[in-house]
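1. following is a predicted model, sequence given first.
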Amino acid sequence: MTTIDQNSRRRRPVGLIALDETAASEGYTLYAPLTGTGEVYLIDLHGRTVHRWNLPYRPGRHARLLGDGTLAYNGVLPGERALFPMWHKYRGGVMLRAAPDGTVLREHRDPLQHHDAHHLDDGRVLYTALEPLTGAEAAEVRGGVPGSEAEGDTVWADTIKEVGPDGELLWSWRASEHLDRAAYPLHEAYAREHWPLINSVTPLRDGNILASLRSVSAVVIISRETGEILWRSRPGAVSQQHAPTELEDGRLLVFDNGVFRPGHDVPYSRVIEIDRTSGEIAWEYHDPAREFFFAPFMGSAQRLPNGNTLVTDSPSGRLFEVTEDGYLCWEYVVPHFAGYGEQEVRGLFPSEPNAVFRAYRYAATRKTVETGAAIIARTCWAESGSSLRRRSAGAPPGWQTRALGRGARR
């Protein structure tokens, strides 16, 4: 008798699903399975693994390649207690750099770090963390499900920190100090344990800070000088969004999850460009059958050199690329399934997911790729801006680089 796998995602095809090489943006895609034990994969357009890192912590939550060829990786600090039921799902605590062979070169720890840590080439790290609000401060937070605070009637509020290579605190920001409670209330369906739930933090070219506030459905720009809010997305423009990034023309590319989207009874996710001057949506991608693409949590989008967009449908472990006119030209489903280690998370997510928080594409101009293990072992990977080049030891660069995200809109 044949036993049928009861994991719906695992029953479906995995690996490379679709590829149109005439339309896809050349390069290599980096991802870290969320329920892995510390594996990070770099794959080519055909879904073949060309490099793999093995790190000592499970992801908390993603990895990026940096300009010196090292890997920036955010891991989960072992042995920490759950501050509230969802804490083990998205906490981190370890921010490290690793060599191509996986050797840890530098590490910074903060047990209250969660979601995002943006590593800069000069060794600084900008990241999100928590601080407890109790008593009157907790009561001032608006919205959410009444009585759903964390232990001790605590509301955990977000902070943003920047540390130097030696761990010295260089800059910090507190939501409790700079956010108007009335202007940034929690959605009525959310627990009051965490406010406003910053899931992304990125420095802008002008030095200010771009942040995504999920539980209040807002993208904001924070003044690095004063800490004040310089800009926010229009109400209703985004719904529980993730991963805003700045494009070359100043617009913001946002993964808009679409949970509780006003005026829509069928939820769907989309990727949008927001014009910062007008606040209007200047470009949008959603699946032709909108309900077929819906990520209730997590997700990201990255603009590629040829104007295409790489999308991470995180809960489904689905990575895909679309052109400006919405043509899907590459699709890959992560084949790595496993359960979360913490019992608190297993209770909330009992299946064995293949989830990925974010994926990144690194561009190269040369089409021929050597994937033999011996070749890879003698190779270092380096990023220049946001592009990838391959350099063999003792040899001149074999690939030219192109800046990522600079291509003109077609």
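-> Received it, and whenever you're ready, just let me know what you need. As the structure is a computational prediction, the values presented were derived from the model and not from experiment.

2. from here on, contacts and neighbour counts on C-alpha atoms
-> Fine.

3. excluding sequence neighbours, find me the nearest residue to residue 198.
-> Leaving out its chain neighbours, the residue that sits closest to residue 198 by Cα to Cα, 6 or more residues apart in numbering is residue 213, at 4.5 Å.

4. what about versus this one:
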Amino acid sequence: MLNRNGNLKKILIIGVILIFLIFNFIPPTLSINVLKKNTPDDTRAFNGNILFAPQASTTTYLIDNNGNVKHTWVSSYLPGQSVYMLENGNLLRTAKIVTVWPGGAGGGLQELTWNGNIIWDFTYYNDNHLSHHDIEILPNGNILMIAWEYKTPAQAIAAGRNPNNIGSTFMVDHIIEVKKTGPTSGDIVWEWHIWDHLIQDYDQTKENYGAVADHPELIDINFGKEDIDWNHVNSIDYNEEFNQILISSFGQDEIWVIDHSTTTEEAAGHTGGNSGKGGDILYRWGNPRAYRAGTVNDQKFFGQHDAKWIESGCPGEGNILVFNNGLDRPQGKYSSVDEILPPVDANGNYSYTPGSAYGPEEQIWMYTAENPTNFYSYRLSGAQRLSDGNTLICNGAFGIFFEVTPEKATIWEYTNPYPAPLINQVFKISHYESQTSGPNLDCEGSFNWENVGVGESLNGSFKVKNIGDNGTLLNWEIVKYPSWGNWTFTPEFGKNLTPEDEFFIVEVDVIAPDKKNKEYRGEIKVVNQDNPEDFDIVPIYLKTPLDKIIFNKPLLKFLRLLILQFPILYQIFS
């Protein structure tokens, strides 16, 4: 009886494991419906590429609007949240070098070449501070970084914090500007600290005492929804025209603008810089309760992310776009993308009437789903205005990217399948326009061969296109492919390909390596013969099984793939 019960228990456990693995870790190649368009040939969808780094993956992806993976970068670390591309094509990627609470912790920043070589590896982490969430690339090449600094409960109380609202530590945000000086080094050339701009009316015997309502340029140390991670600043942006910085403070449900034209000394005070206000807040919006200028009914932001100025050349340029997560929104659990028109003049000065809330009273554009609760991301997420007026949105909690028109029609949608369907969360995405000056090489396609018999002959194809100006001629050739396997390309080069030709198909044949149970990764590099800087990559993945048996029946093939991916299952069934 005991043996029978033991067998039943074992079968039940195996069944639960199988169900969990099937629904959580199905390989991306087996996922379906990752890409949706309003119509298959919808030309309204964005041109260019999207860059993103799944939270649960060490790989960063660049995809086009067909969902094709254009390039990947592999790191030793999970992302410290954000990733960006530099003008030279290099990748700037935050790195989670330490795993600590709360969310968004990073500690590292790396610059990688197109081929994945790390050329800058900077850390900002010790017992006193830790970088997190987001970065911003300045026009001079310096990098703005968000970071926590740790204060003791005694320090927080001395600054006027209510002792009933303090945890084991008190984390306050600051910003540093880093200038690269070497492969692993950088100088901090400017910094700004929230700690220098506090106000409180809780205890007149402590520092920073004053009337909160009379000082909207300061931050009430006793206002916020978190006791430990007080501000949880989760995004940073830069306005070159005004030399100002925009940050999103999750803890206060607000966005803040500060002056970057100050020296570090001025940034710690209340005078200096273009504004004459030092490091004090120039503009804030989203929750006027934070400075005693409104009630809960006046609150606009609820756990917001990714506040940014709309870029020059895009409809609404100079306005502020924010992903409003809707966390604890009184009207219900739904997210929105909000655009506001800040009351700023040509010199970067913001109008304000003392005793009132900063304008505007309402957003000038807002996206929600037709049924609002159908669109909800309680954390992460972002949005970006495109040059054609459409808005690209990242539902980060569910790994869904989609594009909407100004009329709020969805014309493109993509569900991130990496690293697996139910662990596909993404902090934010960034869109990059394709350059189309002269001939411009583009390749479409990838190779993903799994359960391949050793020595097996495989074939496939990819497309080469000239996406440059009309009338241009593209001369291309294959210059690199994997050293493993025996490869044949038909053809290996081409001449005089025009945009009007649409595309050229390259047939690929390869004999798989003779090693069992091994994964192979590589890429095919195709270059423009007249411009070596113009190239594209076709990614390759190949995996051989434990032996030469090749399963043809779909169900057996799937089960074998599942078992081989997870050693615990292989041991059980062996």
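-> Sure thing, it's come through. Given the structure is predicted, the values throughout are model-derived calculations rather than measurements.

5. which residues touch residue 115 of structure 1?
-> 60, 61, 90, 91, 92, 128, 198, 199, 200 (Cα atoms under 8 Å, 6 or more residues apart in numbering).

6. one more time with 6 Å
-> Neighbouring residues of residue 115 of structure 1 by Cα atoms under 6 Å, 6 or more residues apart in numbering: 90, 199.

7. where exactly do the strands run in the stretch 301-410 of structure 1?
-> With DSSP state E, counting those that start in this stretch as the criterion, the stretch 301-410 of structure 1 has strands at 309-313, 318-322, 328-333, 360-362, 379-384, 387-392.

8. what's the matching range in structure 1 for the helix or strand encompassing residue 555 of structure 2?
-> Assigned by DSSP states H and E, residue 555 of structure 2 belongs to helix 554-565. Alignment note (TM-score structural alignment): helix 554-565 of structure 2 is unmatched in structure 1.

9. ok, back up a step: mean neighbour count and distance to residue 275 of structure 1 added to the strands of the stretch 301-410 of structure 1, as TSV?
-> Output for the strands of the stretch 301-410 of structure 1, formatted as TSV (neighbours: other Cα atoms under 10 Å; distance: least, Cα to Cα, whole Å):
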stretch	mean neighbour count	distance to residue 275 of structure 1
strand 309-313	26	17
strand 318-322	24	20
strand 328-333	21	24
strand 360-362	27	23
strand 379-384	19	27
strand 387-392	21	25
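
10. indicate which one of those strands is closest to residue 119 of structure 1.
-> Closest to residue 119 of structure 1 of those, according to Cα to Cα: strand 379-384, at 13.0 Å.

11. residues touching the nearest residue to residue 42 of structure 2 once chain neighbours are set aside, list them.
-> Leaving aside its chain neighbours, residue 42 of structure 2 sits nearest to residue 411 (7.5 Å; criterion: Cα to Cα, 6+ apart). By Cα under 6 Å, 6+ apart, the contact set of residue 411 of structure 2 is 37, 38, 403, 404.

12. residue 72 of structure 1 too?
-> Taking Cα under 6 Å, 6+ apart, one finds 63, 64, 96, 97 in contact with residue 72 of structure 1.
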